[in-house]
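Visitor: Let me see the structure of the following:
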Amino acid sequence: MDTWTIIAKSLPPMLMAMLKYTIPLTLISFVLGLILAVFAALVRISESKNIFMRMLKAIVWFYVWIFRGTPLLVQLFIVFFGLPMIKVDGHALLQLNAWSAGIITFSLNTGAYASETIRGSISSIPRPQWEAAYALGMTRSKVLRRIILPQAARVSLPPLSNSFISLVKDTSLASGITIVEMFQVSQQYAALYYNPLLLYSMAAFIYLMLSSVLTILQSYLEKWTSRYVQTSQEF
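Guide: Okay, the predicted model is just below:
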């Protein structure tokens, strides 16, 4: 079969898999990961000295340490293949399908990395801003919500955008736990047509184009937010 026929037959299913699985998997995992990251970052910067918060800080530190220090593919395999091996009275304690395992793993991994980004962004806000807000009688939660987090969000936008683009590419690892995303489809057609070079090159090109579009959107978003910051400072 000639090259153009293979492309014509395999490209539509690959694009469909990207729309049906790759992009939704990325979006859901990133949103859940961001929620987890904000929570973890707020716990890490908490100044509370009570025993509960100390224990929570230790748990969050351990979670971040584990997920930042181990390969994503290993994490996927542990969640999908390993957790069902934990049994109680002969029954699996947790039985996950591939989609759920993928979302859980990608969310936890994203949350671990993004939490450090957000924590660093919060720490970059000058301390006098905290003190000025406290002097006005604002509570810590109100200071965070109205003053610190909006600024930290703008500071963390570039690295978080890069994390999102990386997550798009990392979802290709989901093929290892049988999620039929775009790379998995390219593997199937590579085996069907005995042309791995062509099919994997097509997959690489699609990822490249998607990443390029997201990078352009990221640059526009950064320009928009920087313009917003400049306008706010003028007033």
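Visitor: make it CA atoms for all contacts and neighbour counts henceforth
Guide: Will do.
Visitor: ok, Leu217 - contacts?
Guide: By CA atoms under 8 Å, 6 or more residues apart in numbering, the contact set of Leu217 is empty.
Visitor: Report all helices and strands that the helix or strand where Tyr63 lies contacts.
Guide: Applying DSSP states H and E as the criterion places Tyr63 in helix 51-69. When contacts are defined as 3 or more CA pairs under 8 Å, 6 or more residues apart in numbering; DSSP states H and E, helix 51-69 packs onto helix 23-45, helix 98-123.
Visitor: buried residues in the shortest one?
Guide: Burial within helix 23-45, assessed by neighbour count using 16 or more other CA atoms under 10 Å, is assigned to 23, 25-27, 29-30, 32-34, 36-38, 40-44.
Visitor: Quick check: which of the helices and strands packed on helix 51-69 is nearest to Ile216?
Guide: helix 23-45 (17.1 Å; CA to CA).
Visitor: Please enumerate residues in contact with that closest one?
Guide: Identification of contacts with helix 23-45 by CA under 8 Å, 6+ apart yields 53, 56-57, 60-61, 102-104, 106-116, 118-119, 164, 167-168, 171.
Visitor: One more pass at 6 Å, please.
Guide: The contact list for helix 23-45 (CA atoms under 6 Å, 6 or more residues apart in numbering) reads Lys57, Ile103, Phe106, Ser107, Thr110, Gly111, Ala114, Ser115, Arg119, Val168.
Visitor: With neighbour count and distance to Ile125 as extra columns, can I get those in CSV?
Guide: Output for the contacts of helix 23-45, formatted as CSV (neighbours: other CA atoms under 10 Å; distance: CA to CA, whole Å):
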residue, neighbour count, distance to Ile125
Lys57, 19, 21
Ile103, 23, 32
Phe106, 26, 29
Ser107, 25, 27
Thr110, 28, 23
Gly111, 29, 21
Ala114, 27, 17
Ser115, 26, 16
Arg119, 20, 10
Val168, 21, 30
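Visitor: Please generate a structure for the following sequence too, so the two can be compared:
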Amino acid sequence: MTNLHGFGPLLMAGAWMTIQLALCALPLGLLLGLGGALAKTSPYKPLQWLGGSYSTIVRGIPELLWVLLIFYGTVGAMRGLGSKFGNPDLALNPFAAGVIALGLCFGAYSTEVFRGAILAVPRGHREAGLALGLSRGRILWRLILPQMWRVALPGLGNLFMILMKDTALVSVIGLAEIMRTAGIAIAGTKLPFTFLWVAALMYLVLTSLAMTGQHYLEKYSRRGFVRTA
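Guide: Down below sits the predicted model:
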């Protein structure tokens, strides 16, 4: 039992795949979320419409469906692109499709977190920057974003823990993460209760580590900040 009937290494490999999926999808989701929030808070109507459409459409469709759409729905386009470069069998592998789908969904939800954080920065700070002759780009980079992160981190941390668990959805396209490797172990041993609990504990450990990292990031972001009554 110490090596889980020989499936211990396979489950550890699945855990490592889950970590890779989450860490690769995170920067993509952060970029999409920040871009969506800047678009929604922009004074330009077309950008507001673009940011709102992205967050509404992506959040309105289940994550599992996005995984299937990106993996299977891009087959024709990828083959058409590959045929132009002499590779007619070009296709997204399950890992790339999973990262894109998870990053897309994370970005849609983080758009609202970023938007709320941007709006939480007092308007007077922007006006002070303009009075000092700073460009809008420097005001965003030097004044708004540093303050925004402190407000956004709790929400982003919660979304990252959801992202860690949503990696289980990628098992439907054949990627050997925690749930798929647990399924393989169950099929080989006929011990569903044992390996489902092992998978649950693995997710619990990963999310606990994420919570610890979130705590220290929030503590770091609050350095020098004085709470006023």
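Visitor: hang on, the earlier thing: what's the spacing between the helix holding Tyr63 of structure 1 and its chain's center?
Guide: Relative to its chain's centre, helix 51-69 of structure 1 lies at 19 Å (CA atoms, centre = their mean, to the nearest Å).
Visitor: what do you get for stretch 32-39 of structure 2?
Guide: Going by CA atoms, centre = their mean, where stretch 32-39 of structure 2 is centred and where its chain is centred differ by 14 Å.
Visitor: Measure the mean distance from it to structure 1 post-superposition.
Guide: Superposing on structure 1 and averaging over aligned pairs (mean CA distance after the TM-score superposition for structure 1), stretch 32-39 of structure 2 comes out at 1.4 Å.
Visitor: Where in structure 1 does that stretch fall?
Guide: The aligned range for stretch 32-39 of structure 2 in structure 1 is 36-43, by TM-score structural alignment.
Visitor: quick revisit: Serialize the helices and strands packed on helix 51-69 of structure 1 to TSV and add fields for distance to Ile179 of structure 1.
Guide: Formatted as TSV, the helices and strands packed on helix 51-69 of structure 1 follow (distance: least, CA to CA, whole Å):
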stretch	distance to Ile179 of structure 1
helix 23-45	10
helix 98-123	6
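Visitor: Which one of the contacts of helix 23-45 of structure 1 is nearest to Ile177 of structure 1?
Guide: Ranked by distance to Ile177 of structure 1 (CA to CA), those are led by Ile103 at 11.7 Å.
Visitor: List the contacts of that closest one.
Guide: The neighbourhood of Ile103 of structure 1, defined by CA under 6 Å, 6+ apart, consists of Ser29.
Visitor: That one maps to what in structure 2?
Guide: Aligning on TM-score structural alignment places Ile103 of structure 1 opposite Val99 in structure 2.
Visitor: Please apply the same query to Val185 of structure 1.
Guide: For Val185 of structure 1, the residue aligned by TM-score structural alignment is Thr181.
Visitor: which residues sit in contact with that match?
Guide: Thr181 of structure 2 sits next to Leu11, Gly14 when contact means CA under 6 Å, 6+ apart.
Visitor: tell me, the helix or strand hosting Gly213 of structure 2 lands on which residues of structure 1?
Guide: Applying DSSP H and E as the criterion places Gly213 of structure 2 in helix 192-221. Aligned by TM-score structural alignment, helix 192-221 of structure 2 falls on residues 196-225 of structure 1.
Visitor: Using the three-state scheme, assign the match of Val185 of structure 1.
Guide: helix (DSSP: H, G, I helix; E, B strand; the rest coil).
Visitor: measure it to Thr167 of structure 2 for me?
Guide: Thr181 of structure 2 sits 13 Å away from Thr167 of structure 2, going by CA to CA, to the nearest Å.
Visitor: Likewise for His215 of structure 2?
Guide: 22 Å.
Visitor: And for Leu159 of structure 2?
Guide: Noted for Leu159 of structure 2: a distance of 12 Å to Thr167 of structure 2, by CA to CA.
Visitor: Just want to know which of those two has more residues nearby.
Guide: Between Leu159 of structure 2 and Thr167, Thr167 has the larger neighbour count (other CA atoms under 10 Å), namely 26 against 17.
Visitor: The more buried one pairs with which position in structure 1?
Guide: Taking TM-score structural alignment, the alignment pairs Thr167 of structure 2 with Thr171 from structure 1.
Visitor: Pull the contacting residues for Ala101 of structure 2.
Guide: Contact partners of Ala101 of structure 2, counting by CA under 6 Å, 6+ apart, are Trp66, Val67.
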